[in-house]
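Peer 1: coordinates only, sequence not included:
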């Protein structure tokens, strides 16, 4: 995905442009206009509640997993499609203040969001590298204990103890794959904070003057920011962090599931064994836990390993194998979905700017 800062990086998703007014919102626009009805804000807000309520109440075993992140992105896509449909139906209103200002502010947030999607893409690539390394470890665990000592004496310390060796590995081993689309001094946390700045609910006169578009822009801006926040806290990103300052809005039809999601994610981040995690993604936690247990067992034992230690190592190795298989099966679909969302919001940005310029045309 191209960087919004134009750092001269490759553009693997360069073919994102489509004809104006020809994005996925066309289908939504057609469906919502059935029986001469038009997309409206009340319907949009009720549907936002439904989509995000479904993912906010999932079982703990599914929460923050790769498959759950895919559902999150699907919910965001549905919101974006309906948002675009409403926007196109009201494009003449966009030239009138303060709607023109609100539209400009939203599209500026979209541009800032693109770097976070790039960083998330890089984070997924990092997990895929871990997966390949861990597959080697899993294979070694299936052989004799002689190999065990060799493997863990040179283990990947991204999942070992925190310290100088771990920092050195992260800063040198695969730095290019982590930061080739954003500068080395780029910060996911700071970028999120820029998107969050001045994100406040609209005033009554703004809602009235814009025929409700002020509420629409606020809702979609908040949804965009919130989804990006989840991606950053879940997936390894450059200078990621959980403590981004924003307030869950109240008195909106869709507020409740966002409050629940925020509460659940903050609870996860406070758990002792996830405090220094590479990310809150469930699969990352499982990898870190199993590798830590295996390395602790191997480091504390003498070779040849006692039978009970061998059994514990084997059990953790089996768990690690299951996680690797899940990553191997689910990361590629997540990458495709992330690429599709990137293209969709980029198309929406282009479409919106064109709508601003076309608002006076018949």
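Peer 2: Arrived safely. These numbers come from a predicted model, not from an experiment. Residues are numbered from 1 along each chain as shown.

Peer 1: drop to CA atoms for contacts and neighbour counts, all remaining ones
Peer 2: Will do.

Peer 1: helix, strand, or coil at residue 157?
Peer 2: coil (DSSP: H, G, I helix; E, B strand; the rest coil).

Peer 1: helix or strand for the nearest residue to it once chain neighbours are set aside, which one?
Peer 2: Once flanking residues are discounted, residue 157 sits nearest to residue 166: 5.2 Å by C-alpha to C-alpha, 6 or more residues apart in numbering. Secondary structure from DSSP states H and E places residue 166 in helix 164-172.

Peer 1: ok, then the element right after that helix?
Peer 2: By DSSP H and E, the next helix or strand past helix 164-172 is helix 175-179.

Peer 1: and the helices in the stretch 151-300 of the chain?
Peer 2: Assigned by DSSP state H, counting those that start in this stretch, the helices in the stretch 151-300 of the chain fall at 164-172, 175-179, 188-196, 204-209, 213-234, 255-270, 282-300.

Peer 1: counting by contacts, list what the last one packs against.
Peer 2: Applying 3 or more C-alpha pairs under 8 Å, 6 or more residues apart in numbering; DSSP states H and E, one finds that helix 282-300 contacts helix 145-153, helix 307-358.

Peer 1: which positions within stretch 87-98 qualify as buried?
Peer 2: 87-88, 90-95, 98 (16 or more other C-alpha atoms under 10 Å).

Peer 1: I'd like to know which of those is nearest to residue 177.
Peer 2: residue 87 (37.2 Å; C-alpha to C-alpha).

Peer 1: for that closest one, what are its contacts?
Peer 2: The neighbours of residue 87, taking C-alpha atoms under 8 Å, 6 or more residues apart in numbering as the test, are residue 352.

Peer 1: name the next helix or strand downstream of whichever strand or helix holds it, please.
Peer 2: Assigned by DSSP H and E, residue 87 belongs to helix 66-89. Going down the chain from helix 66-89, the next helix or strand is helix 99-141, by DSSP H and E.

Peer 1: roughly how far apart are the nearest residue to residue 133 once chain neighbours are set aside and residue 293?
Peer 2: In space, not counting the residues next to it along the chain, residue 133 is nearest to residue 156; the distance is 7.8 Å by C-alpha to C-alpha, 6+ apart. For residue 156, the distance to residue 293 (C-alpha to C-alpha, to the nearest Å) stands at 14 Å.

Peer 1: this is the other structure I want to compare:
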């Protein structure tokens, strides 16, 4: 028996209610995603440091937490925006433009991940050179041979840092290869393995970051919300994480990196990101004045200690005065602690690789959705 008008009206109301419940659930997911990103970024602020997590901004421990936060945000973004999503959503404006733009940013991010992986290799070489100096200067009694070996290692370390900084501002041979050339007189401590960058000389990390952020504009008040906001949000997070890594870790050509992204202040998640960006930008300005290679805290401390210990080695006389010996011992102990902390660069490198592979997988899944859109919008020719 056909349904009566009352039955049809009832079924319509059920359908509307079901759609409303689905919509409310999606809105809740999107709001939760924004809140979780805000919380994770806030936890990275120096003001959030605690006794249990005392690490400072741009330290190795801080970058481990930054990359963990990114991986969590990326997984949640994929769950909210891509997985199980009706492909027709991506055919609507402005998502039909925003999704391809985001995918283009991910390609540039993959290049940056590769560059950062090579940069970490160089940092690990610096750590080995510093460890040679530590082992030499911790000998008791310390003799002229120990001091000479430490001086060679430290001179090679400082030459590599200086040359890397110069090469990053002038396109040329890789930092490590240049450092090895500068250190050719230090054969006793071993040759630096060439860490040639896998890019052409014209490739620039700073230009990659600028290209990623050039068309990143916050949604206007009149634009539809829904999936637009999380796509913008994830793009901002992606650019910020890549920018922070390039600022801290040796990377090919970083001129002009201090320029800030224009973050949308109307969103709560932008506030902690703005705070972090301003603090890193201030550190970058100081770095440009002092000519240091990267903002990683351990690298800057290693450079400072290296210069002090080279001065000690240049003026070394035996026996060493008690007061001077105590001062040098404290500096060597601090360098030993930094070397220990720099061992954590290995898991950081693994995290960067995980970021790379995660981006590749998510990009492939998004392309599958776009492929569905293309098939739906293409008229079948009879």
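Peer 2: Perfect, I can see it now. Given the structure is predicted, the values throughout are model-derived calculations rather than measurements.

Peer 1: superposing both, give me the TM-score.
Peer 2: The pair, once superposed, lands on a TM-score of 0.80 when counted by TM-score structural alignment, normalised by the length of structure 1; 323 aligned residues with a C-alpha RMSD of 2.9 Å.

Peer 1: was I right to think the residue nearest to residue 157 of structure 1 contacts residue 172?
Peer 2: No - judged on C-alpha atoms under 8 Å, residue 166 of structure 1 makes no contact with residue 172 at a distance of 10.1 Å.

Peer 1: neighbour count winner among these two?
Peer 2: residue 166 (15 against 9; other C-alpha atoms under 10 Å).

Peer 1: list the contacts of the aligned residue in structure 2 for residue 122 of structure 1.
Peer 2: By TM-score structural alignment, residue 122 of structure 1 lines up with residue 118 in structure 2. Neighbour list for residue 118 of structure 2: 195-197, 251 [criterion: C-alpha under 8 Å, 6+ apart].

Peer 1: out of the helices of the stretch 151-300 of structure 1, which is closest to residue 335 of structure 1?
Peer 2: helix 213-234 (12.5 Å).

Peer 1: okay, that closest one sits on what stretch of structure 2?
Peer 2: Going by TM-score structural alignment: helix 213-234 of structure 1 matches residues 227-248.

Peer 1: how far is the matching stretch from where the chain is centred?
Peer 2: With C-alpha atoms, centre = their mean, to the nearest Å as the basis, stretch 227-248 of structure 2 stands 10 Å off its chain's centre.

Peer 1: in structure 2, what range does stretch 282-295 of structure 1 match?
Peer 2: Counting by TM-score structural alignment, stretch 282-295 of structure 1 sits on residues 297-310 of structure 2.

Peer 1: is the residue lying farthest from the centre of structure 1 in a helix, a strand, or coil?
Peer 2: For structure 1, the largest distance from the centre (C-alpha atoms, centre = their mean) belongs to residue 304, which lies 44.0 Å off. Secondary structure state of residue 304 of structure 1, per three-state DSSP, is coil.

Peer 1: does it touch residue 148 like I think?
Peer 2: No - with contact defined as C-alpha under 8 Å, residue 304 of structure 1 does not count as touching residue 148 (9.9 Å).

Peer 1: hmm, back to that, residues of the helix holding residue 87 of structure 1 that come out buried?
Peer 2: Neighbour-count burial for helix 66-89 of structure 1 [16+ other C-alpha under 10 Å]: 66-88.

Peer 1: got the contact list for the helix holding residue 166 of structure 1?
Peer 2: 157-158, 160.

Peer 1: what do you get for stretch 54-62 of structure 1?
Peer 2: With C-alpha under 8 Å, 6+ apart, stretch 54-62 of structure 1 has contacts from 68, 71-72, 257-258, 260-261.

Peer 1: adding distance to residue 313 of structure 1, write those residues out as CSV.
Peer 2: Shown next, in CSV, are the contacts of stretch 54-62 of structure 1 (distance: C-alpha to C-alpha, whole Å):
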residue, distance to residue 313 of structure 1
68, 29
71, 34
72, 35
257, 40
258, 40
260, 37
261, 35
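
Peer 1: pull the most distant pair out of those residues.
Peer 2: It's 71 and 260 that sit farthest apart of these, by C-alpha to C-alpha, at 16.2 Å.

Peer 1: chain neighbours aside, what residue packs nearest to residue 317 of structure 2?
Peer 2: Here the residue nearest residue 317 of structure 2, using C-alpha to C-alpha, 6+ apart, is residue 144, at 7.9 Å.

Peer 1: for the one you found, give me its contacts.
Peer 2: 316-318.

Peer 1: try it again at 10 Å.
Peer 2: Going by C-alpha atoms under 10 Å, 6 or more residues apart in numbering, residue 144 of structure 2 touches 150, 313, 316-319.

Peer 1: closest to residue 374 of structure 2 among those residues?
Peer 2: Distances from residue 374 of structure 2 to the contacts of residue 144 of structure 2, taken by C-alpha to C-alpha, are shortest for residue 150, at 63.4 Å.

Peer 1: in this structure that closest one contacts residue 129, no?
Peer 2: Yes - counting by C-alpha atoms under 10 Å, residue 150 of structure 2 does reach residue 129; the two are 8.8 Å apart.

Peer 1: more neighbours: which of those two?
Peer 2: For residue 150 of structure 2 and residue 129, the more surrounded residue by other C-alpha under 10 Å is residue 150, and the numbers stand at 26 against 23.
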